[in-house]
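K.L.:
build me a model:
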Amino acid sequence: MNIASMRRPIIPPTPPRAPDNMSFFGRIAVIKRNMIATWGQRAYEEEVIQGRFLLHKSFILNQPDAIRHVLLSNYQNYTRTPAGIRMLRPVLGEGLLLAEGHAWTFQRRTLSPAFTPRATANLVPHMTAVLDETIAKLETRTNEPVDLREIMQRMTLEIAGRTMFSFGMDQHGPTLRNFVMEYGARLGRAHFLDMALPVSWPTPMDRARARFRKRWTQFVAMLIAERRAVGKKDGAPPRDLFDLMDEARDPETGKGFSDEQLVDEVATMILAGHETTATALFWALYLLALDPDTQEEVASETRGEHLDSMADIDRQKFTRAVVDETMRLYPPAFLVARAARDKDIVAGAEVSKGDIIMIAPWLLHRHEKLWDQPNAFIPKRFMSKEPPDRFAYLPFGAGPRVCIGAPFAQAESVLALARLIGAFRVELMDAAPVIPFGVVTTQPDHSPMFRITRR
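P.N.:
Prediction:
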């Protein structure tokens, strides 16, 4: 894909690339700190890299046709790895993101009506109300240092609370954020035994994760109980995601979710919905602060727009391209790892049962054979008449297991970025480069201070 540009695009900072001959134990040590920093130059140039992990072969796939095979054509042959399950099950339980087989089919069919474009459109007023409040608070903090990462986390958490439960998160938001921060700081980091042992063999970290899960599920169950206490008028249309999920029924069996299942589904939607969107918005604001000219283009597009409906959101073509380019450079899920259930052929290579397939959007989105100027911030590449290959750009995954909440997340991200940049000029006050690191999602290594001024 060739990109024409009148000015030199910015290239945001990244971690140094690992030596291609890094030892196994050296790589394991780096994984604990930053998975992104374990990949060497070969991973950004070659289509398939084959290696070994303990008793099994491993493959890094950067070839769209091979990725299509694993995520779409033969997706049933590939399941989550033990490490992936260990990282996610304590916070997501057996919700949609981790379910397999018939359980996944039931959940996907049952939840799908809650995430249609029409259902998302009905939730936009919740988003705009929170954005109005956020902008009003920011107006009192112009020309002083502000931590926009924290503000984005609070804002998206508030949106998640209102779209899920129709009530604000003033009371419970700090507790929920503490859960997220606690897990990411310690329990969400992969250790050697997490990757080496079967899921049925508990590791020392698994015991700590189990204690965390007990406290976490009790908290989510309490939120559900509070929402149910408010009730819903008989015959009234659903007013939030909880109504839609609580009333959802499998179109084939007529079954709905048990209370235990509903806890896992709500936890999945709140966490996946607020943390990934907050991180994407932080990176977008960081990039626009580095690139004032692009920031002004976003502001120009939003000028005069009301931005309070899906139709308004859909008109923000350039802002959408900025969001898309942000998620190319900083994909929320930087790695998708799968274990083969049975033998297969992928990109001409023999795959055996238990072999590990790694599809890393971080690598794929910066691959030198797939993108022109892969490390540069060029939003207009997503306004080209030649869109990227569907399996070369995976911010929300692909295939049957593509993220069910993608339309919601995209609408929220575009709306929030358009409203914020339309209201404020954003500048960096912190000169230190912000380095991405991978722990569950693509996080910044620190929260820089920004200055905002009213337009």
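K.L.:
only C-alpha atoms for contact and neighbour calcs from this point on.
P.N.:
Fine.
K.L.:
for the closest residue to Gly405 other than its chain neighbours, give me its contacts.
P.N.:
What sits nearest to Gly405 in space, not counting adjacent residues and going by Cα to Cα, 6 or more residues apart in numbering, is Phe115, at 6.3 Å. Going by Cα atoms under 8 Å, 6 or more residues apart in numbering, Phe115 touches Ile404, Gly405, Pro407, Phe408.
K.L.:
one more: Ala121?
P.N.:
Ser309, Met310.
K.L.:
mind listing what's buried along the helix or strand encompassing it?
P.N.:
For Ala121, the element it lies in under DSSP states H and E is helix 117-139. Judged by neighbour count using 16 or more other Cα atoms under 10 Å, the buried positions of helix 117-139 are 119-124, 126-128, 130-131, 134, 138.
K.L.:
so how far is that helix off the chain centroid?
P.N.:
Computed by Cα atoms, centre = their mean, to the nearest Å, the separation of helix 117-139 from the middle of its chain amounts to 20 Å.
K.L.:
right, and the helix or strand after it?
P.N.:
Following helix 117-139 toward the C-terminus (DSSP H and E): helix 148-165.
K.L.:
other SSEs contacting that next one?
P.N.:
helix 117-139, helix 173-182, helix 241-247, helix 259-290 (3 or more Cα pairs under 8 Å, 6 or more residues apart in numbering; DSSP states H and E).
K.L.:
pull out the buried positions in the longest one.
P.N.:
So that's helix 259-290. Buried, per 16+ other Cα under 10 Å, within helix 259-290: 261-290.
K.L.:
which stretches in the stretch 301-450 of the chain count as strands?
P.N.:
Taking DSSP state E, counting those that start in this stretch as the criterion, the stretch 301-450 of the chain contains strands spanning 336-340, 344-346, 349-351, 356-359, 424-428, 436-439, 441-444, 450-454.
K.L.:
now the second one, please; I'll put the structures next to each other:
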Amino acid sequence: MAAYIPPYPLRPQKALPPLALLRLARRNLLAIWPEETFSKTIFGHRLFRRGVIVVNSPETVKQTFVDGAAAYEKKSPQQRNALKPLIGDGLFISDGEIWRNRRKVVAPVTHISRLPELTEGISAGAGAHLASWKALPEGAEIDALADMAHLTAGIICATIFGRKLGTKAAETIVSAFSVYQKLINQMDVLSLIGVPDFLPRFQGFRIRAAARRIHTVLDGLIDSILADKNASETSLLRSMSQTKIGDTGTAMDHRAFRDEAAVLFMAGHETTANTLAWAWFLLSQDPETERRLHAEVDAVLGEGPAQFADFAKLPFSRAIIEETLRLYPPVPLQARTAAEDQTVGGRSVKKGDLVILNAWLLHRHKSLWDQPDTFLPDRFMPGGSGIPSRYAYVPFSIGPRVCTGAAFGLTEAVLCLATLARHVRLRLKPDWVVEPVCRLSLRPGERLPMLIEHRRAAVAAVAEDVAETLP
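P.N.:
The predicted structure follows:
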């Protein structure tokens, strides 16, 4: 059977003129990149009054986002203005002293050393979700994108907030963020034509309303945690509230606390939900990969959910997630503003220029990856081709601003996929067309309708030929 090439937007044959580029970017940030850019190491041009440079090789990525990170510290105005109504000056878009102080508070929350503790919430959430799927009739239709968002929202709430998220609250978070992402302006044209960043950008009523709905849920969670002085449960958010900022000897105020809670909640549920939704879609289109996944989870897992100790025993499940992250990185574009004149890869970068790390291009670069557009989990298996460079695979960004929850997110995705795939397979709704769309994050469209099939094959029968099916 031929290897599966999943969908990607039609690539322009040549660079688009500025106005056409902006129109297309408003609809889908992935659709603006010409075929030739998947082979370049660095490129760019002036867009109105601002230079835009894309670093597109391990060397130029390392030079700007790692070695020279201090000279490109400031987040792009596009990202700041798109996310500020939702996360204020939260860690993802803050700069300078605010960013350095906040990171010291937030980073320990999902540190890799806490994975055994955090995995308990992952397993519990995956097990509860599996029970809800088992209760559905054969052939029931679900929206896998929204379904995975509900799953990961519940997990992030249980692990980070130390609270269970009610059905209504979960629905509020998931639906409000979906509305926010759909409506928010991805291209800050005002900054491109030279309007100072400190001048406020207009945000529509529906955008502000969606942000308020999310803030209401978060405020309720925060208040319940901080008011319950005798709570016996572990809350990482409570730990954050007790951590002092810098040399001030004071904790974060309520607004700062909510901003960082919003960052943790959005980053913790949205990116993993998208990755899981993409994984289900890819498996539904690649029967051989799905068969090997089933063989692995049947051999490793019992009837209950996957646990922390199972993670190391699920290399193919992990390879599927890692390949999914390569093809569909959750936040494919990371942009910085140059703080001073630079030279990168032989190209001049002026102060104020935008420098972009585009994982969508880098992960499909024709000089770095074998069959770059093809779904090949085996490249991440022992003995596979692997990652050509640590600076060529950046699903969680890289350098000082690398995602603090990268290990948590990967573990969550693997254990959830394995737990659910042990008992259920999903099939794409007939005639449904999937197209990757990127606004704040990379999604398989607005919905992903899939049909549930309950697996009835005996574990013993599958386990007998595990040695033949696993590489």
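K.L.:
ok so, going back, want to try a markdown table for the helices and strands packed on helix 148-165 of the first structure, with distance to Lys214 of the first structure as columns?
P.N.:
Converted to a markdown table, these look like this (distance: least, Cα to Cα, whole Å):
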| stretch | distance to Lys214 of the first structure |
| --- | --- |
| helix 117-139 | 30 |
| helix 173-182 | 12 |
| helix 241-247 | 22 |
| helix 259-290 | 12 |
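K.L.:
rewinding a little: same list, the strands of the stretch 301-450 of the first structure, but as TSV with mean neighbour count please.
P.N.:
Shown next, in TSV, are the strands of the stretch 301-450 of the first structure (neighbours: other Cα atoms under 10 Å):
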stretch	mean neighbour count
strand 336-340	20
strand 344-346	15
strand 349-351	15
strand 356-359	23
strand 424-428	20
strand 436-439	23
strand 441-444	22
strand 450-454	19
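K.L.:
dump the ones you listed to JSON lines, plus distance to Phe25 of the first structure.
P.N.:
Below are these laid out as JSON lines (distance: least, Cα to Cα, whole Å):
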{"stretch": "strand 336-340", "distance to Phe25 of the first structure": "19"}
{"stretch": "strand 344-346", "distance to Phe25 of the first structure": "27"}
{"stretch": "strand 349-351", "distance to Phe25 of the first structure": "24"}
{"stretch": "strand 356-359", "distance to Phe25 of the first structure": "18"}
{"stretch": "strand 424-428", "distance to Phe25 of the first structure": "38"}
{"stretch": "strand 436-439", "distance to Phe25 of the first structure": "18"}
{"stretch": "strand 441-444", "distance to Phe25 of the first structure": "23"}
{"stretch": "strand 450-454", "distance to Phe25 of the first structure": "39"}
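K.L.:
quick one: closest of the ones you listed to Val220 of the first structure.
P.N.:
strand 441-444 (21.4 Å; Cα to Cα).
K.L.:
who touches the closest one?
P.N.:
Residues contacting strand 441-444 of the first structure (Cα under 8 Å, 6+ apart): Thr276, Thr279, Tyr330, Pro331, Pro332, Ala333, Phe334, Val434, Ile435, Pro436, Phe437.
K.L.:
what's the matching residue for the fifth one over in the second structure?
P.N.:
Using TM-score structural alignment as the criterion, Pro332 of the first structure maps onto Pro330 of the second structure.
K.L.:
my guess is that match contacts Asn274. True?
P.N.:
Yes: the criterion here is Cα atoms under 8 Å, and Pro330 of the second structure meets it with Asn274 at 6.7 Å.
K.L.:
contacts only, for the alignment partner in the first structure of Pro7 of the second structure.
P.N.:
Here Pro7 of the second structure is matched to Pro13 in the first structure, going by TM-score structural alignment. Contact analysis of Pro13 of the first structure by Cα under 8 Å, 6+ apart lists Pro433, Val434, Ile435.
K.L.:
equivalent analysis for Asp430 of the first structure, please.
P.N.:
Pro448, Met449, Phe450.
K.L.:
okay, it and Arg451 of the first structure: tell me how far apart.
P.N.:
10 Å (Cα to Cα, to the nearest Å).
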